Each structure stands twice: as structure tokens, then as C-alpha cells.
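S.K.: here is my input; please provide its structure:
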Amino acid sequence: MKAGAKLPDVTFHTRVRDEAVGGDNPFRWEDKTTADYFAGKRVVLFSLPGAFTPTCSTYQLPGFENGHGDFAAQGIDEIYCMSVNDSFVMNKWAEGQNLKNVKVIPDGSGEFTRKMGMLVDKDNLGFGMRSWRYAAIVTDGVVEAWFEEPGLMDNCPEDPYGVSSPETVLKHLVEAKTAEPA
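M.R.: Next up, the predicted model:
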């Protein structure tokens, strides 16, 4: 996936809070498409190997959450975190991380990740198929800038992190804005 590529059309099976459902678990299924998330918006999408994992929970997700205002100042409408986890896991992780700004997208079957060319086998960690770590700036469903960690491979013995960090993505946005003609 590179700049200029269109995101794949996928339907994501999400669970959304709905007080009308009542009871102890007031959630209902809601299908959302790639267009629902990306059409008409400029967003940051970042994907990671798994909810609740150390790097994702300690650095990457909190960095994007805490930097939300800085990203908004650079013209970003939304920040999305995606993982090859189901909606139940992603919602619980978002709750545990006290997310107010970043929205999670569950790619439970890995369909979007596979179509992005980023689905890797992580059997060496007992994970199964997961996403390689990356970030992208996406405008109206088209990749504007791409940030992929080096070493894309199945069963990678390491979990590289830096290229897709919030700091790197924000630096790119600031530099691109500075380079724009007045």
C-alpha cells in the first residue's frame, strides 16, 4: 500500500452502545463500511498487532489519544485504531484505555488487513494472523501518506515500532503543512 492507493471496500462488524437495548449489556450489532469511516474525511489510521499488547497499550494508542488536539490542528478529522481483533475485544480495550478521541475499528476476520497487504502470521507469539504495524494519513478513502514499520514478514522475531508512531506521523503533517505554498 502506498500513497495514492484507494482503501479496500470492507464491511466491519461492530458493537455499539444502545441504551434502548437495556439490560447489563446494552450493545447491538452495527455493520460499518470503509466508506462510513473514511468518506469525506481526512483521517489518521493506525494498525497494530493486537489490543492489550504492551507497545500498543503503552505507547502507540496513548500517544495518538493524547496528541489528538495536535492532529486536529493539522487538519485531521478523526484518528482510527485498527487491529485484527473482534469488536468485543476492541471495545473493552478502548474502555480500559479511557479513549475519548481515538476510535477503534475491529477487523475481526482480518479482511481489511489482508486486502491492505498487511496480514502476517504471528504464530511464533501464539497470536495467529494479525496486522503488521503501520499508520496512514487517508483523505476521502485514498492514502495520502504511508508509514510502515520495517521488516514485514511472517513470524517476525521482533515488533518494530517507530515509523508508525504518533510522533512520526505528526511530524510529517507539520512538515507537509509548512511546505505548502502560502
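
S.K.: contacts, neighbours, all on C-alpha from now
M.R.: Fine.

S.K.: what's in contact with the strand or helix carrying residue 69?
M.R.: Element membership for residue 69 (DSSP states H and E) is helix 68-73. Residues outside helix 68-73 that contact it (C-alpha atoms under 8 Å, 6 or more residues apart in numbering): 78, 79, 101, 102, 170.

S.K.: any idea how far the helix or strand that contains residue 143 is from the chain center?
M.R.: Element membership of residue 143, judged by DSSP H and E, is strand 142-148. Relative to the mean C-alpha coordinate of its chain, strand 142-148 is positioned 12 Å out (C-alpha atoms, centre = their mean, to the nearest Å).

S.K.: after it, which helix or strand is next?
M.R.: Per DSSP H and E, the helix or strand that comes after strand 142-148 is helix 166-179.

S.K.: just the buried positions in stretch 9-23, please.
M.R.: Within stretch 9-23, the residues that qualify as buried are 11, 12, 13, 14, 15, counting by 16 or more other C-alpha atoms under 10 Å.

S.K.: what residues are up against the nearest residue to residue 49 once chain neighbours are set aside?
M.R.: Among residues not flanking residue 49 along the chain, residue 131 sits closest, at 5.0 Å (C-alpha to C-alpha, 6 or more residues apart in numbering). Residue 131 sits next to 47, 48, 49, 50, 83, 84, 110, 113, 118, 119, 120 when contact means C-alpha under 8 Å, 6+ apart.

S.K.: one more, so I can put them side by side:
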Amino acid sequence: MKAGFTLPDVTFHTRVRDESIEGPNPFRWEDKTTADYFKGKRVILFSLPGAFTPTCSTYQLPGFEKGAADFAKHGIDAIYCLSVNDSFVMNKWAESQNLENVSVIPDGSGEFSRKMGMLVAKDNLGFGMRSWRYAAIINDGEVEAWFEEPGLSDNHGEDPYGVSSPENLMKHLEEKAASAA
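M.R.: Below is the predicted model:
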């Protein structure tokens, strides 16, 4: 993936809160498309191997959540976290992380990750098919900047993290702003 790549057109099956539904599970299904998330906006998309996993829950997701206001100062309209998990898992993870600034995207079947060339086997961890860790700045559905962790492969023995960190994306945005000034 390089700058200029257009995101694949995918439908994501999400669960959204609906106050008109009574009971302990006031959610309904709502399909959202790639365009619903990315059209007409400049966003950060970061993808990771799984909700509730250590690096994702301790560093990457909290870092983007805490840095949202600073990213907004650099023209970022939204921050999305995508994982090959279903909507139930992603919503529960978002709730457990007290997210206010980052929205989660469930890629339950892995279709988006596959079309992005980022779907990898994680059978060595008992995960099955998951997304490789990456981040991107997306402008109106097109990749503006790409940050992929090294070693993309099935059943990788490690979980590299650094290239796709919020700190690295902020550094990129600051350098871009400085060179434009």
C-alpha cells in the first residue's frame, strides 16, 4: 500500500445503540460502507490483530484516543480502529476502553483486510485470520500516507509495533506541516 491507493469498497456489519429498543441489549444491526466512513473526510485508520490484546489495548488504541485533539489540529476529522473482530467484540472493547474520540470498525469476515493485502494467519496464537498491524492517513477514501509494521507474514512469531504508533503518525503530520510552512 502506498500513497494514492483507493480503499476497497466493503460493507461492514455494525451494531449501533438504538434507544427505541428496550431491554438489556438496545442495539440494532446497521450496515456501513467504506464511503460512510471515509468519503469527504481526512481520517486516521489503524488496524491491529485483535481487540483486547495487550499491545493494542495498552499502547496503540489509548495513544490515539489521548492524541485525538492534537490530530484534529493537523486536519484529521476522525480516527478509526479496525480489527478482524465482529461488532459485538469491537463494541465491548470500545466500552471497556472508555472511547470518546476513536470509533471502532468491525471487519468481522476480514474482507476489508484481505482487499487491503493485510489479512494474515495468526494460527500460531490461536487467532485464525487477522489483520497485520498498520496505520494510514486517508483523505476522501485515498491513502495519503501509509505506516506498516515490518515482517508482514502468516504466523509471524512477534507482534511488531512502532511504525504504526500514534507518536509516529503525529511526527509525520508535524514534519509535513513544518515543510509546508
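
S.K.: TM-score for the pair, please.
M.R.: Once superposed, the chains reach a TM-score of 0.99 (TM-score structural alignment, normalised by the length of structure 2), with 181 aligned residues with a C-alpha RMSD of 0.5 Å.

S.K.: measure the residue nearest to residue 49 of structure 1 to residue 64 of structure 1 for me?
M.R.: 18 Å (C-alpha to C-alpha, to the nearest Å).

S.K.: circling back to that earlier point, using a markdown table, lay out the buried residues of stretch 9-23 of structure 1 together with secondary structure and distance to residue 60 of structure 1.
M.R.: Output for the buried residues of stretch 9-23 of structure 1, formatted as a markdown table (DSSP: H, G, I helix; E, B strand; the rest coil; distance: C-alpha to C-alpha, whole Å):
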| residue | secondary structure | distance to residue 60 of structure 1 |
| --- | --- | --- |
| 11 | strand | 25 |
| 12 | strand | 22 |
| 13 | strand | 24 |
| 14 | strand | 22 |
| 15 | strand | 23 |
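
S.K.: any chance of the residues you listed in JSON lines, plus distance to residue 26 of structure 1?
M.R.: Shown next, in JSON lines, are these (distance: C-alpha to C-alpha, whole Å):
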{"residue": "11", "distance to residue 26 of structure 1": "22"}
{"residue": "12", "distance to residue 26 of structure 1": "19"}
{"residue": "13", "distance to residue 26 of structure 1": "16"}
{"residue": "14", "distance to residue 26 of structure 1": "13"}
{"residue": "15", "distance to residue 26 of structure 1": "10"}
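
S.K.: in these, find the pair that's most separated.
M.R.: Maximum pairwise distance in those, criterion C-alpha to C-alpha, is 13.0 Å, between 11 and 15.

S.K.: by neighbours, which of the contacts of residue 131 of structure 1 wins?
M.R.: Neighbour tally across the contacts of residue 131 of structure 1 (other C-alpha atoms under 10 Å): the maximum, 29 neighbours, falls on residue 84.

S.K.: now the aligned residue in structure 2 for it: closest residue in space that isn't a chain neighbour?
M.R.: Aligned counterpart of residue 84 of structure 1 in structure 2: residue 84 (TM-score structural alignment). Once flanking residues are discounted, residue 84 of structure 2 sits nearest to residue 107: 4.6 Å by C-alpha to C-alpha, 6+ apart.

S.K.: quick one, what contacts the one you found?
M.R.: Taking C-alpha under 8 Å, 6+ apart as the test, what residue 107 of structure 2 contacts is 12, 13, 82, 83, 84, 85, 86, 87, 113.

S.K.: coming back round to it: what about burial for the contacts of helix 68-73 of structure 1, which qualify?
M.R.: Buried among those by 16+ other C-alpha under 10 Å: 78, 79, 102, 170.

S.K.: where do the strands sit along structure 2?
M.R.: 11-17, 27-33, 42-48, 78-83, 102-106, 119-121, 129-131, 134-139, 142-148 (DSSP state E).

S.K.: and the second one, what does it pack against?
M.R.: Strand 27-33 of structure 2 makes packing contacts with strand 11-17 when contacts are defined by 3 or more C-alpha pairs under 8 Å, 6 or more residues apart in numbering; DSSP states H and E.

S.K.: next one: the last one
M.R.: Taking 3+ C-alpha pairs under 8 Å, 6+ apart as contact, the helices and strands that strand 142-148 of structure 2 lies on are strand 134-139.

S.K.: center of structure 1 - which residue?
M.R.: residue 81 (2.6 Å; C-alpha atoms, centre = their mean).

S.K.: wait, that one sits on residue 94?
M.R.: No. Between residue 81 of structure 1 and residue 94 there is no contact, the gap being 9.6 Å when judged by C-alpha atoms under 8 Å.
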